[in-house]
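A.B. asks: have a look at this prediction, sequence included:
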Amino acid sequence: MRASGILMHISSLPSPHGIGTFGQAAFEFVDFLERAGQRCWQVLPLGPTSFGDSPYQSFSTFAGNPYFIDLDLLEAEGLLEKNEYQGIDWGTDPRRTDYEKLYNNRFAVLHKAFCRGIARDADEIAAFRKKHAAWVEDYALFMAVKTSLNECSWDCWPAEIRLREPEALAEYRSRMADDILFWIYLQYQFYNQWFAVKRYANRHGVQIIGDVPIYVAMDSADVWANPRLFQLDEELRPTHVAGVPPDYFAPQGQLWGNPLYDWDAHRQEGYAWWIERVRAATTFFDTVRIDHFRAFSGYYAIPFGDEDATGGHWEKGPRLELFDTLKDALGECSIIAEDLGDLDADVYRLLEQSGFPGMKVLQFAFDSNWDNAYLPHNHKKNCVVYTGTHDNDTLMHWWATALSPHDRRHAADYICLNEREGLNWGLLRAVWSSVADLAIAPIQDFLALGGEARMNTPSVGTGNWQFRLEGGRLTPALAEKIERMSGLYQRSAL
């Protein structure tokens, strides 16, 4: 079935309280998608963000971001008073998220809701703890200890708790019981609110596509609780970290710094951690996009402590064995493989063996090479085509700044751009008319927004993940225009 959708992260939804949430705007966006004939809503990872605010560097692969808990819904439950959150300065620009103000103010408000709800919701919380015992207890202890140590990374904690000595774990759990309960309560509220949104979307014919980063952050409950599954030394310091090698765009390569998996250890445990991770992701989302798919074939290992990625080397990944194991344990899962970047024959072979759809990005198409796999006439049905991803510039700014005059003329001729329809709509048309089964574009491209609305610039450490949509931009006229184009290319759900 041909289909289409819109990429917009939860944080980008309109909100009067500093960041998008699971409140009214989320339900209204589902209504907009339905009117626009869209079958898919793609979001970024939903985990709690750490330093740098990236959803791809999270404190937990299983937990949700407390910032997304809607305060108005908590007020409606009797857990907050309006004057406890409406008068707070959540930021002055409705188009940007001020993460510093969120960090400084949000948890105090959420703690008020916790104090009112913890006794009332005791039975439900107990059931939640039991259902999610495999991760929530470690995550809550991790956050409680981290908060008590002024957000210090766990690899700098006192040795007894850093190394998870049994007596220390028991002592910290006893001493920090109330703090642990607070972090569990936030997850209870997050899960309740998120799944209300997801159920609403599914009832209205909208499927949720969510992201799973291949790697987890070093400063995460995942690594702290499962050090045996990562390439760490006896003191639990990384031996090698993740990144990508030098290329034309990044002469020093990219040093991501995530700890690498010890794939032999995962194999010996029957990939149990991965089974639980993908099980959780396929519960959160209808379709899972796995980031940096090529590392399952071969991953780039950089010695820990190196200042750049030039000294790295390639190692073999788990390849098809992992996905066969996942299939045996979970059945067929709807997965999209992020297969962008410099790929080799082994990656292409793994993608073909898995059967997962890969990705095509229009912004990578116009280099005057007719063999370019991103040109629409070279697409295959089993793929997902994008105007751009969260890592790309907006269409309008890309067109104005990234293309040479020659490539711009080539693209205009190829797509048959005309002034009457508008530049962004011509480029969207090229994506929607592709033979690819699924077409997706960020909301910024439908609204013809400029570079100020870019979500992320890779390798730039500040100013990312801040884009927010102003209220009133998702008009009936826009929905009608999207639906008309989607219907023209047999992608509309109407």
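C.D. replies: On my side now, so go ahead. Residues are numbered from 1 along each chain as shown.
A.B. asks: CA only for contacts and neighbour counts going forward, please
C.D. replies: Will do.
A.B. asks: ok, and what's touching stretch 192-207?
C.D. replies: Stretch 192-207 is touched from outside by 22, 26-27, 30-31, 33-34, 38-41, 69-70, 208, 284-287, 493, with contacts defined as CA atoms under 8 Å, 6 or more residues apart in numbering.
A.B. asks: pull out the buried residues from that stretch.
C.D. replies: Neighbour-count burial for stretch 192-207 flags 193-194, 197-198, 200-201, 205-207 (criterion: 16 or more other CA atoms under 10 Å).
A.B. asks: second structure follows, compare the two:
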Amino acid sequence: MNRVAGVLMPISSLPGNQGIGDFGKHTYRLINAFEQAHVKIWQILPLNALGYGNSPYQPFSSFAGDEIYISIDTLADYGLVKQSSVRNCNKFEERVDYDAVRSFKRPYLLKAYKTFLKNFACFEEEYHAFLKKADWLYPYAVFMALKKHNHMELWTTWPKEQKEWIKNRQLPLHEIEDDIRYEQFIQFIFYKQWNEIKAYANAHHVQIMGDIPFYVGLDSADVWQYQDEFLLDTEGYPSFVAGVPPDYFSAFGQRWGNPIYDWNAMAQNRYQFWVKRLAWNAEQFDILRIDHFRAFDTYWKIPASCPTAVEGEWVLGPAYDFFDEIYRQFPNIHLVVEDLGDLRKQVIKLKEHYDLYGMNVMQFEMQPKLLKKKRDEHTILYTGTHDNDTLEGFYLTLSQNQKIALRRYFHNLGYENRSFHDLAIRYCLDSPADIVMIPAQDILGLKSEGRLNTPSTLGSPNWEWKVKNLKGLYDLLPTFGEWIKNSGRG
């Protein structure tokens, strides 16, 4: 791959005019700005239907998109709502209030659905093509309709016949048939808008990097539909849960709570859940980043009864058998993997065997002796990820001596005395790494108010950061583009 640069910017963090970044006009304008600034990759976070804690890594589905990203203005362009009826929702300018935005958008989506039913002939061919391609859609629509019918309760608390509908599909669904059709409509519109954005990005020489969580949430259509492929008890609750042992982020480790895959059962059907998951996402994105790659080699298995991640054990994952099957079915799939942390050498060998791009995060190396180490070309270098503080926020946590040492190091490399985030960004762009990814918050020079997520914490303000408008980013992107060009990444 040629040396390129990209920007990490979640869709939700765009300004929009309806409370959250969505698939509206701001998205297209940002793509135009990326093209002019020689930005070749736009990395986003998962777009799946948000579940617990509004985390994109705990979605209700690995396939379905979240209706919150649907642009109401674009619905008006489709003729599904009247443009004169569309109102702005700018009272949520500073942060994303997910519940408020859902309440704001829901009446428009319901109106669009009713108009869609009346004017179905206008969409019939496109709609049926989508239904044929999205074989996951009907089970997901049933799941969401049943979930809403059960007041959004966890599926393990539903009546027995609903919990087990996926096994025999004999439960009468007459009461919720319209709800099922509504969920199918929402997914049709979501992917119609998203595919238009992706096509626009590709036409403007910008690739989109999607993000796939390694684990899925218990409260998901995935686990409900594939119960035999997870380690669950007789009531559907996890026997073991996922996480990581104590590390840089937490002295008690991270107990994520996701159910663990039954890899033996998955191997028997040649990993069909993962095959379908990757196949669908490979259509939606140009590059796929798989989170928590090391779990394919060894994963941390925590008894569900343990309140923290301290107790657990490393268990062997599917490793080569899994990836051999994936590449047999998808020889041209473009994967990159999150391989951070203290890894055993077998993880590195697994990554290198399939020539996968891994990750380096500059914040984990922010001292001269680590910065001086020889850097691999076949990697993606980040100033920080969605789990890190911003560069300026990180810089404020350093001692005065640490700050002086870093500035002296950058000065000796020929970088003039500028703000810390500028120095770090330019250093990354000049590195040998094939791909450099910079979070938008670091281009903007934001302090900790721009942090997107703090691991091992739940709820607000995680996942809520958004820009009030894009003017600041647009003002800075030309300079960023010059740095990209001068580094040979243009």
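C.D. replies: Thanks, I have it. Computed from a predicted structure; not experimentally measured.
A.B. asks: let me see the TM-score of these two.
C.D. replies: After superposition, the two chains reach a TM-score of 0.95 (TM-score structural alignment, normalised by the length of structure 2), with 483 aligned residues with a CA RMSD of 1.8 Å.
A.B. asks: for the stretch 301-450 of structure 1, which segments count as helices?
C.D. replies: Using DSSP state H, counting those that start in this stretch, the helices of the stretch 301-450 of structure 1 run over residues 320-330, 345-354, 395-401, 405-415, 423-432, 443-446.
A.B. asks: reformat those as CSV; add distance to residue 135 of structure 1 and mean neighbour count.
C.D. replies: Converted to CSV, those look like this (distance: least, CA to CA, whole Å; neighbours: other CA atoms under 10 Å):
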stretch, distance to residue 135 of structure 1, mean neighbour count
helix 320-330, 19, 15
helix 345-354, 28, 15
helix 395-401, 40, 18
helix 405-415, 49, 15
helix 423-432, 40, 21
helix 443-446, 34, 21
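A.B. asks: and of those helices, who's closest to residue 51 of structure 1?
C.D. replies: Nearest to residue 51 of structure 1, of all the helices of the stretch 301-450 of structure 1, is helix 443-446, at 25.4 Å by CA to CA.
A.B. asks: which neighbouring elements make contact with the closest one?
C.D. replies: Helices and strands touching helix 443-446 of structure 1, by 3 or more CA pairs under 8 Å, 6 or more residues apart in numbering; DSSP states H and E, are helix 423-432.
A.B. asks: mean per-residue distance, the helix it packs on to structure 2?
C.D. replies: Per the superposition on structure 2, helix 423-432 of structure 1 and its aligned residues are separated by 0.9 Å on average (mean CA distance after the TM-score superposition for structure 1).
A.B. asks: which residues in structure 2 does that helix align to?
C.D. replies: Using TM-score structural alignment, the residues of structure 2 aligned to helix 423-432 of structure 1 are 420-429.
A.B. asks: and that stretch, how far from the chain's centre?
C.D. replies: Relative to the centre of its chain, stretch 420-429 of structure 2 is centred 25 Å away, using CA atoms, centre = their mean, to the nearest Å.
A.B. asks: turn the helices of the stretch 301-450 of structure 1 into CSV, including distance to residue 336 of structure 1.
C.D. replies: Shown next, in CSV, are the helices of the stretch 301-450 of structure 1 (distance: least, CA to CA, whole Å):
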stretch, distance to residue 336 of structure 1
helix 320-330, 13
helix 345-354, 10
helix 395-401, 23
helix 405-415, 26
helix 423-432, 17
helix 443-446, 20
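A.B. asks: between these, which one is nearest to residue 107 of structure 1?
C.D. replies: Smallest distance to residue 107 of structure 1 across the helices of the stretch 301-450 of structure 1 (CA to CA): 29.5 Å, for helix 443-446.
A.B. asks: so where in structure 2 does the closest one end up aligned?
C.D. replies: Against structure 2, helix 443-446 of structure 1 falls on residues 440-443 (TM-score structural alignment).
A.B. asks: how about the counterpart of residue 467 of structure 2 in structure 1, secondary structure?
C.D. replies: Counting by TM-score structural alignment, residue 467 of structure 2 corresponds to residue 469 in structure 1. Classification of residue 469 of structure 1 using DSSP: H, G, I helix; E, B strand; the rest coil returns coil.
A.B. asks: just list the residues touching residue 469 of structure 1, thanks.
C.D. replies: 12-14, 94-95.
A.B. asks: and those, which of them are in strands?
C.D. replies: Here DSSP state E is the test, and those give no hits in strands at all.
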